[in-house]
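Engineer: Please work out how this folds:
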Amino acid sequence: MASPPDQLESSVVLLKSGGVIAHPTDTCYGFACDISNKSAVERLYALKQMSLDKPVSILVADLAMARRYAQFSSRALKFAERYWPGPLTLVLPRTPHLPEHLNANHPTVGIRLPQDRFSRELARLLGGTITTTSANLTTQPSPYSPDEIEAQFASLPLKPDLIVDGGVLDRSVRPSTIIDLSGTEPRLLRQGAIQIDL
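Structural biologist: Below you'll find the model as predicted:
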């Protein structure tokens, strides 16, 4: 295990080479990989034992990067300006810049600009964006410490290439709130860390 911010550069090197890393976020620990690398995305799904039909969200360094991969309506921009950076995932229509292999057959993408600097720097230094999904097996609870990640994957052949040790995170922090803004009316898909009444 490695601790931030010491391992920022080595994390980026691993991501660029197709690795999958576990890192602390502003909610729980998450798995990151390079969204432009198809084999890395496939490995992420295999690592989590997750169905390829299930979409994965992406994490960006800034709003400009978000607008490259998703179409922002005026309503979506208002949500982003009010709640970003923070634990809010916006589900928006995808743009042609989003790799076809990511969330294939899904016209939308979940996108988030996190509060924590380490996650944003990962995306920025990678020069694109990264996946954001909890660093766990699909059937297991979200992890809030490196020990929990190690325990879940200890007996399995597939393991994350690196666990960035950010210590034990606050378990009272809920997952990100998810709002679908791809249609004519906003839909609350998950009430999470940010309380939003539509």
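Engineer: contacts, neighbours, all on C-alpha from now
Structural biologist: OK.
Engineer: the helices in the protein, which residues?
Structural biologist: Secondary structure of the chain by DSSP state H: the helices cover 8-16, 38-48, 63-69, 74-83, 117-126, 146-153.
Engineer: Show residues contacting the fourth one.
Structural biologist: It refers to helix 74-83. Residues from elsewhere that reach helix 74-83 (CA atoms under 8 Å, 6 or more residues apart in numbering): 63, 90, 181.
Engineer: how about it: buried residues?
Structural biologist: The neighbour-count check on helix 74-83 (16 or more other CA atoms under 10 Å) flags 76, 79-80 as buried.
Engineer: Here is a second sequence; please produce its structure as well for comparison:
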Amino acid sequence: MQQEFDNAIQVLKQGGLILYPTDTVWGIGCDATNYEAVKRIYKLKQRKDSKSLICLVNNYSMLERHVDNVPNMAYTILDIAVKPTTIIYDDPAGVAENLIAEDNTLAIRIVKNKFCEKLIRYLKNPIVSTSANISGQPTPKSFKEISDEILKGVDYVVNLQNEKSQSKPSTIIKLSNVGMVKIIRE
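Structural biologist: Here you go, the predicted structure:
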């Protein structure tokens, strides 16, 4: 596991793309502050850059560094959530511009997966997380379902295929600074 971690960190620091297990599904990831790396993910997924991606952080402190005003409701939701929950926040900061949606929002999840948490802690930046599929195709439920196109399109595949993931995407909730709460995906 340490060798996989070291290899993944090296690739992330060099602006590369990794394929890695998350607390939900296998994800394609990069340093969320690297514009060119984020651009490569959109190209690999054949996804329009107007459709935003999820960003992973490892704790409340990192969340607060990358969102200008975290609504109090976010802490309540995250404290009671029983499954991985992504929240879309207004006014993100300190990430690549092409990661921010047109309405100046960003989807962020605090990870519970030890491997992801350690990657983020050592990188000292959030990591992009998007499902390991071409846009519009089904989300792979296991490593075996990931297409060759995705496998060949990343710079490093973390060799933890036996890592248990939920095989389901996270819940997504949009929280606005004016108090609006909207469930995007359960």
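Engineer: which residues sit in contact with the closest residue to K54 of the first structure other than its chain neighbours?
Structural biologist: Closest residue to K54 of the first structure apart from its sequence neighbours, by CA to CA, 6 or more residues apart in numbering: N103 at 7.4 Å. Shown in contact with N103 of the first structure (CA under 8 Å, 6+ apart): 52-56, 109.
Engineer: What of Q46 of the second structure?
Structural biologist: So Q46 of the second structure contacts 134-135 (CA under 8 Å, 6+ apart).
Engineer: hmm, try it at 10 Å
Structural biologist: 40, 133-136 (CA atoms under 10 Å, 6 or more residues apart in numbering).
Engineer: Selecting buried members of those residues in PyMOL, what would you type?
Structural biologist: Only the buried entries of the contacts of Q46 of the second structure go into this PyMOL selection, using 16+ other CA under 10 Å:
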select buried, resi 40+133+134
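Engineer: Turn the contacts of Q46 of the second structure into CSV, columns for distance to E149 of the second structure.
Structural biologist: Output for those, formatted as CSV (distance: CA to CA, whole Å):
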residue, distance to E149 of the second structure
R40, 13
N133, 9
I134, 8
S135, 12
G136, 14
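Engineer: Tell me which of the contacts of Q46 of the second structure you also see in the first structure.
Structural biologist: Mapped onto the first structure and checked by both residues aligned by TM-score structural alignment, their matches' CA atoms under 10 Å, the contacts of Q46 of the second structure keep the contacts 40, 133-136.
Engineer: for those residues, which one is nearest T22 of the second structure?
Structural biologist: N133 (14.4 Å; CA to CA).
Engineer: Counterpart of I41 of the second structure over in the first structure?
Structural biologist: Using TM-score structural alignment to pair residues, one finds that I41 of the second structure aligns to L44 in the first structure.
Engineer: Can you report how many residues lie near its match?
Structural biologist: Neighbours of L44 of the first structure under the rule other CA atoms under 10 Å: 26.
Engineer: and if you look at A96 of the second structure?
Structural biologist: Other residues lying near A96 of the second structure total 17 when counted by other CA under 10 Å.
Engineer: T33 is in contact with that one, correct?
Structural biologist: Yes - between A96 of the second structure and T33 there is a contact under CA atoms under 10 Å: 4.5 Å.
Engineer: what's the closest of the buried residues of helix 74-83 of the first structure to L169 of the first structure?
Structural biologist: Using CA to CA, the buried residues of helix 74-83 of the first structure come closest to L169 of the first structure at A80, 24.7 Å.
Engineer: what's the residue closest to the geometric middle of the second structure?
Structural biologist: Nearest to the mean C-alpha position of the second structure, counting by CA atoms, centre = their mean, stands S129 at 2.4 Å.
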